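> 3D, please:
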Amino acid sequence: MSELRRTQELVTDHGWTHYDLRKARQSDELVRVRRGSYIGSTVADARQRHLDLIRATLPEIRDGSVVSHASAAAVHGIPVANDAWTRVWATRPGGGNGRIGPVLHLRRCRLDDAEITVIDGIPVTSLERTAVDLARGRSQEWGVIACDAAAAAGADLGLVSAIVASMRKWPGAKRAAWALAFVDPLAQSPLESISRLQMHRLGFPVPITQFPVFRDGVLVATCDFGWEGHRLVGECDGKFKYADLLRPGERPEDAVMREKHREERIRGAGFWISRWSWHDAWHPDRLRSILTAGFASAPHH
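Alright, predicted model coming up:
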């Protein structure tokens, strides 16, 4: 993480002029995080850019408020939709009105001490409270993703259930309760979570997640989903390019052959393979067609 620099610090402590600041921005030596705050030029993903924005905004939320909702998701590493990080989200315990500004979205509501933690110096809602807030406030799809991700990160599901129960009259509480009941700690990606939700909606048989494929008593592969009785496995890794799967010293063609051999072992164990992408999973008709074809093509014993 690049060090956060503030205009006052650069001008007062380091003798920069406003001309120096403008020149540094034009040359990408400094990148503006928000008014009055900069970081050194760096390649950062959306989550890191939001974490930088959180740190730049912390002085505004030091009055007992804590980072929450989508911003807490960034701190905990829970995936959220791309449009969720346009502002820093914070919650202040107690009643009264919140406010929405250009950079800060402040909520006011009940927040127990047990639902607050500190991570890398950032006061933030706990993993469990964050999952519930996301499941209440986001769509059903992203609520399931949040609960799966929190469970995979080690959230105490009993505590999540207790928080949901304490909010039974709050907006979105029923949606959060449903997402919690549907949670699968074995989900390893948002794509697996949304795929499982769509399968449920489409009425397909419930799959086994992280399905082990054996041949002659030897484990030959672990697939994202499997239907033992139907001799079908599902792989929702189509969004990755083979170049993303390279091992140290490998060429792209090596990864292609490695995946080809893996598929041959799965088919050799008597399973058909269906694959789909992120785009397919978010379009139910596409996923229905892929899985229907898979169930029809799988070898039936």
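> From here on, just use CA atoms for contacts and neighbour counts.
OK.
> What residues of stretch 57-64 count as buried?
57-58, 61 (16 or more other C-alpha atoms under 10 Å).
> Narrow these to those in strands?
The members of these all map outside strands under DSSP state E.
> Asp237: which of the residues you listed is nearest?
For the buried residues of stretch 57-64, the minimum distance to Asp237 (C-alpha to C-alpha) is 36.3 Å, reached by Thr57.
> where along the chain do the helices fall?
Taking DSSP state H, the helices of the chain run over residues 7-12, 18-26, 46-57, 69-76, 127-137, 140-152, 157-166, 173-181, 190-202, 252-268, 278-281, 284-297.
> So for Ala90, which of those sits nearest?
Of the helices of the chain, nearest to Ala90 by C-alpha to C-alpha is helix 69-76, at 7.2 Å.
> Which positions in stretch 259-276 come out as buried?
263, 265-267, 269-274, 276.
> returning to what we had before: I'd like the helices of the chain as JSON lines, with distance to Thr91 appended.
As requested, the helices of the chain are exported to JSON lines (distance: least, C-alpha to C-alpha, whole Å):
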{"stretch": "helix 7-12", "distance to Thr91": "27"}
{"stretch": "helix 18-26", "distance to Thr91": "33"}
{"stretch": "helix 46-57", "distance to Thr91": "13"}
{"stretch": "helix 69-76", "distance to Thr91": "8"}
{"stretch": "helix 127-137", "distance to Thr91": "11"}
{"stretch": "helix 140-152", "distance to Thr91": "18"}
{"stretch": "helix 157-166", "distance to Thr91": "16"}
{"stretch": "helix 173-181", "distance to Thr91": "17"}
{"stretch": "helix 190-202", "distance to Thr91": "26"}
{"stretch": "helix 252-268", "distance to Thr91": "46"}
{"stretch": "helix 278-281", "distance to Thr91": "32"}
{"stretch": "helix 284-297", "distance to Thr91": "35"}
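> To compare against the first, here's the next sequence to fold:
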Amino acid sequence: MPDLPPLLLSRDRILHGLTPNELAKRVRAGALVRIRHGVYTNGVAWRALKPWEQYRLRVQAAAETFEKPTVFARRSAASVWGIPTIGQHHPVEALTLKNDGGRSRAGVSRHFAAPAGLSLVRREGILVTDRIRTVLDLAAFIPFTEAVAPLDHVLRPDGARRLPAVTKAELEAGIGSIYGAAAGRRMRAAIAFADPASGSAGESLSRALIHLAGFEAPVLQHQISDAAGLVGYMDFYWKRSKVVGEFDGEEKYVKPEYLKGKTASQAVVMEKKRENRIRALGINVVRWDWADLMQAGTLERMLAAAGVPRRRTRSAVTDAQTPH
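Below you'll find the predicted structure:
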């Protein structure tokens, strides 16, 4: 994640030589953006951030304004750890150690957590639940389709943050007696399904939707070669129906580590040539993006039209009815 723009707290405005009227004037002009009550940041920098980066800054803003130490959890802890989550416009989430059902105020959703066995870490100046507790909480309390991406992520080493991979055994051990029986079943089902071979949050969400729609499980990162050599590694491959599935995230055409010195237009042309080589082998290619994943039923219709086989009817019904 790039460096986030600095925050300006209204209580410190006098240090910057600003009056309340000047603050308000800069907000109206777009030079400043009000993130939460009493917290502002540079408007141009804010608008250049991705939604998940804006969310991370909102967590930082909340931490700056609370007088008492606050433990951030679930999606907010995930944002600090660099663990991807699905969706936008989530509230900032923190813990309360008082068993009063939790409460939400000042734009922060509070969740009860018993203090016994609660492992906390101070990271980037913010107090958060540890990585295992963070992804387990997500698996326990958000839908299965959204819980897969965080679990897939922690099963891989995070080289950018120098964090080791977490094992499924460690995740299972972390469940302990903290959660109820129903939450435990949801977590174990998500852990069993999680796979470090998923290359991105979009691939993880795709795989979860594919599973719930009752399709056969695809092979992940399948290598395809032709007479000219290696064509590439496919996100999803169904051997029986000879279908390749490719998730097109914006990273493929924007991030330098994916472009490898090419322009975005060059990357698009190379991707098209790659797809032509795959089709020349008699393999059908289905491509989808975030918009397709966010529209209920779209991915299922695309894969069904391409001839991707379903699991046995009985097993498909059973899996689809699993609580999530």
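> picking that back up, return the member of the buried residues of stretch 259-276 of the first structure nearest to Pro123 of the first structure.
Nearest to Pro123 of the first structure among those is Trp276, at 38.9 Å by C-alpha to C-alpha.
> what does the strand of greatest length in the second structure contact?
In the second structure, taking DSSP E as the definition, the longest strand is strand 229-238. With contact meaning C-alpha atoms under 8 Å, 6 or more residues apart in numbering, strand 229-238 of the second structure is reached by 198-199, 203, 216-225, 243-247, 274, 277-278, 308.
> residues contacting the residue opposite Cys147 of the first structure in the second structure once aligned?
Aligned by TM-score structural alignment, Cys147 of the first structure pairs with Leu151 of the second structure. Each residue near Leu151 of the second structure by C-alpha under 8 Å, 6+ apart is listed here: 135, 139, 190-191, 194-195.
> Go through the helices of the first structure and name the closest to Leu104 of the first structure.
Relative to Leu104 of the first structure, the nearest member of these by C-alpha to C-alpha is helix 46-57, separated by 7.7 Å.
> In the second structure, what range does that closest one match?
So helix 46-57 of the first structure sits over residues 51-62 in the second structure, by TM-score structural alignment.
> how far apart are the matching stretch and its match in the first structure?
Average distance, stretch 51-62 of the second structure versus aligned residues of the first structure after superposition (mean C-alpha distance after the TM-score superposition for the first structure): 2.0 Å.
> And that stretch, how far out from the chain middle?
The chain centre lies 14 Å from the centre of stretch 51-62 of the second structure; the measure is C-alpha atoms, centre = their mean, to the nearest Å.
> Any idea which residue is closest to the centre of the first structure?
By C-alpha atoms, centre = their mean, the first structure has its centre lying nearest to Pro79, at 1.4 Å.
> okay but it is in contact with Pro190, surely?
Yes: using C-alpha atoms under 8 Å, Pro79 of the first structure is in contact with Pro190, at 7.2 Å.
> Show me the common contact partners of those two, please.
145, 149.
> List buried residues within the contacts of strand 229-238 of the second structure.
Neighbour-count burial (16+ other C-alpha under 10 Å) applied to those gives 198-199, 203, 216-218, 220, 224, 243-247, 277-278, 308.
> contact partners of stretch 49-58 of the second structure?
By C-alpha under 8 Å, 6+ apart, the list of residues contacting stretch 49-58 of the second structure from outside reads 1, 4, 35-36, 46, 76, 79-80, 88-90, 92.
> Quick check: the two most widely separated of the residues you listed?
Farthest pair in those (C-alpha to C-alpha) is Met1 and Arg36. Separation: 21.5 Å.
> Next one: the corresponding residue of the first structure for Gln88 of the second structure from Arg47 of the first structure, what distance?
Residue pairing (TM-score structural alignment): Gln88 of the second structure is matched to Asn82 of the first structure. Going from Asn82 of the first structure to Arg47 of the first structure by C-alpha to C-alpha, to the nearest Å gives 9 Å.
> And the two? Which one has more around it.
More crowded of Asn82 of the first structure and Arg47, by other C-alpha atoms under 10 Å: Arg47, with 19 against 9.
> Give me the distance between stretch 284-293 of the second structure and the centre of its chain.
Distance, centroid of stretch 284-293 of the second structure to centroid of chain: 18 Å (C-alpha atoms, centre = their mean).
> To clarify, my last question referred to stretch 149-169 of the first structure.
Taking C-alpha atoms, centre = their mean, the mean C-alpha location of stretch 149-169 of the first structure is offset from the chain mean by 17 Å.
> So which bits of that stretch are buried?
Residues 149-152, 155, 157, 160-161, 163-164, 167 are the ones in stretch 149-169 of the first structure that count as buried (16+ other C-alpha under 10 Å).
> same check, this time on stretch 242-259 of the second structure
242-247, 252-253, 259.
> So what's the residue count around the nearest residue to Ala269 of the first structure once chain neighbours are set aside?
Spatial nearest neighbour of Ala269 of the first structure, excluding adjacent residues (C-alpha to C-alpha, 6 or more residues apart in numbering): Arg215 at 5.1 Å. Arg215 of the first structure has 14 neighbouring residues, counting by other C-alpha under 10 Å.
> Arg215 of the first structure -> the second structure?
Aligning on TM-score structural alignment places Arg215 of the first structure opposite Asp226 in the second structure.
> Next: Arg34 of the first structure.
Match for Arg34 of the first structure (TM-score structural alignment): Arg36.
> and stretch 166-182 of the first structure, how far apart are its ends?
End-to-end for stretch 166-182 of the first structure, by C-alpha to C-alpha: 19 Å.
> which other residues reach it?
Here stretch 166-182 of the first structure has contacts from 132, 135-137, 140, 143-144, 147, 160-161, 164, using C-alpha under 8 Å, 6+ apart.
> for that stretch, which positions count as buried?
167, 172-177, 179-180, 182.
> again with stretch 185-199 of the first structure
For stretch 185-199 of the first structure, burial by neighbour count (16+ other C-alpha under 10 Å) applies to 185-187, 189-199.
> quick one: which of those residues is nearest His18 of the first structure?
Minimum separation from His18 of the first structure among those (C-alpha to C-alpha) is found for Pro190, which lies at 43.8 Å.
> isn't the closest one right up against Glu141?
No: using C-alpha under 8 Å, Pro190 of the first structure is not in contact with Glu141, being 9.4 Å away.
> that older thread, mind listing what the match of Arg34 of the first structure touches?
58, 61-62, 107.
> hang on, the earlier thing: export the buried residues of stretch 185-199 of the first structure to JSON lines and append columns for distance to Val66 of the first structure.
Formatted as JSON lines, those follow (distance: C-alpha to C-alpha, whole Å):
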{"residue": "Pro185", "distance to Val66 of the first structure": "27"}
{"residue": "Leu186", "distance to Val66 of the first structure": "30"}
{"residue": "Ala187", "distance to Val66 of the first structure": "28"}
{"residue": "Ser189", "distance to Val66 of the first structure": "27"}
{"residue": "Pro190", "distance to Val66 of the first structure": "26"}
{"residue": "Leu191", "distance to Val66 of the first structure": "30"}
{"residue": "Glu192", "distance to Val66 of the first structure": "31"}
{"residue": "Ser193", "distance to Val66 of the first structure": "28"}
{"residue": "Ile194", "distance to Val66 of the first structure": "29"}
{"residue": "Ser195", "distance to Val66 of the first structure": "33"}
{"residue": "Arg196", "distance to Val66 of the first structure": "33"}
{"residue": "Leu197", "distance to Val66 of the first structure": "31"}
{"residue": "Gln198", "distance to Val66 of the first structure": "34"}
{"residue": "Met199", "distance to Val66 of the first structure": "37"}
